[in-house]
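Asks: the following comprises the amino acid sequence and a computationally predicted model.
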Amino acid sequence: MTRPKKVPLRQCVACEAMRPKGELLRLVRTPEGEVLLDTTGKKAGRGAYLCPDPSCLELALKKKRLEKSLGQPVPPELVEALREEMKRRCQGSGA
């Protein structure tokens, strides 16, 4: 009898909901100190997860939760990239 594969769960830094890793957006602070959007979920470095919901992004920015989790400020161009990725995911899901 085979066991079902365990789905890794991660917590959104904004709403603190536990969701499957694949549903969340991951930001990573690389060992070089660069903050990036990690679309693969496998880049090396300190990660922070965020629901693909604009309200979670706004809450995380307002309360500086991404900065606290990553240990440094999030560049404005990355915030814009996150907003674009969220729009793309919403359109892709038919919402």
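Replies: Done, it's in.
Asks: make it CA atoms for all contacts and neighbour counts henceforth
Replies: Will do.
Asks: quick one: the helices in this protein?
Replies: 54-62, 65-70, 76-92 (DSSP state H).
Asks: most neighbours per residue, which of the ones you listed?
Replies: Each of the helices of the chain was given a mean neighbour count from mean count of other CA atoms under 10 Å, and the largest, a mean of 18, is that of helix 65-70.
Asks: from the contact counts, what lies against that one?
Replies: Helices and strands touching helix 65-70, as assessed by 3 or more CA pairs under 8 Å, 6 or more residues apart in numbering; DSSP states H and E, comprise strand 46-50.
Asks: please compare the first structure with the one that follows:
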Amino acid sequence: MQKKKIPLRMCAGCGEMKPKKELVRVVKSPEGEISLDLTGRKPGRGAYVCKSIDCLKAARKSRRFEKSFSCKIPDEVYDRMEEEISQNE
């Protein structure tokens, strides 16, 4: 019997490769809206971050999401993402 392959994704904050299920997807919708995708099913371009505030802050500081999505991300969006991650920790 073959072992099932586990998809790995890189955290935008710490840069570690982790199983996809351990990370939270940040998605840029076709309309240009950036939000957290806790289900992993929303349409659009995705980037991943650990479920910790520290990794989100590191990704914000190094502007990893802005590079991934090729657009400027307002502070309100980061603040909303921090609130959602702190509620789900």
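Replies: Structure received. These figures come from a predicted structure and were not determined experimentally.
Asks: of all the helices of structure 1, which lies closest to Arg3 of structure 1?
Replies: Using CA to CA as the measure, helix 76-92 is the one of the helices of structure 1 that comes nearest Arg3 of structure 1, at 30.9 Å.
Asks: list the helices and strands that closest one packs on?
Replies: Using 3+ CA pairs under 8 Å, 6+ apart as the contact test, the elements touching helix 76-92 of structure 1 are strand 35-38, helix 54-62.
Asks: what angle do it and helix 54-62 make?
Replies: 170 degrees (axes from the mean of the first three to the mean of the last three CA atoms, to 10 degrees).
Asks: ok, and what's touching helix 76-92 of structure 1?
Replies: The set of residues external to helix 76-92 of structure 1 that reach it, using CA atoms under 8 Å, 6 or more residues apart in numbering, is Val35, Leu36, Leu37, Pro52, Asp53, Pro54, Leu57.
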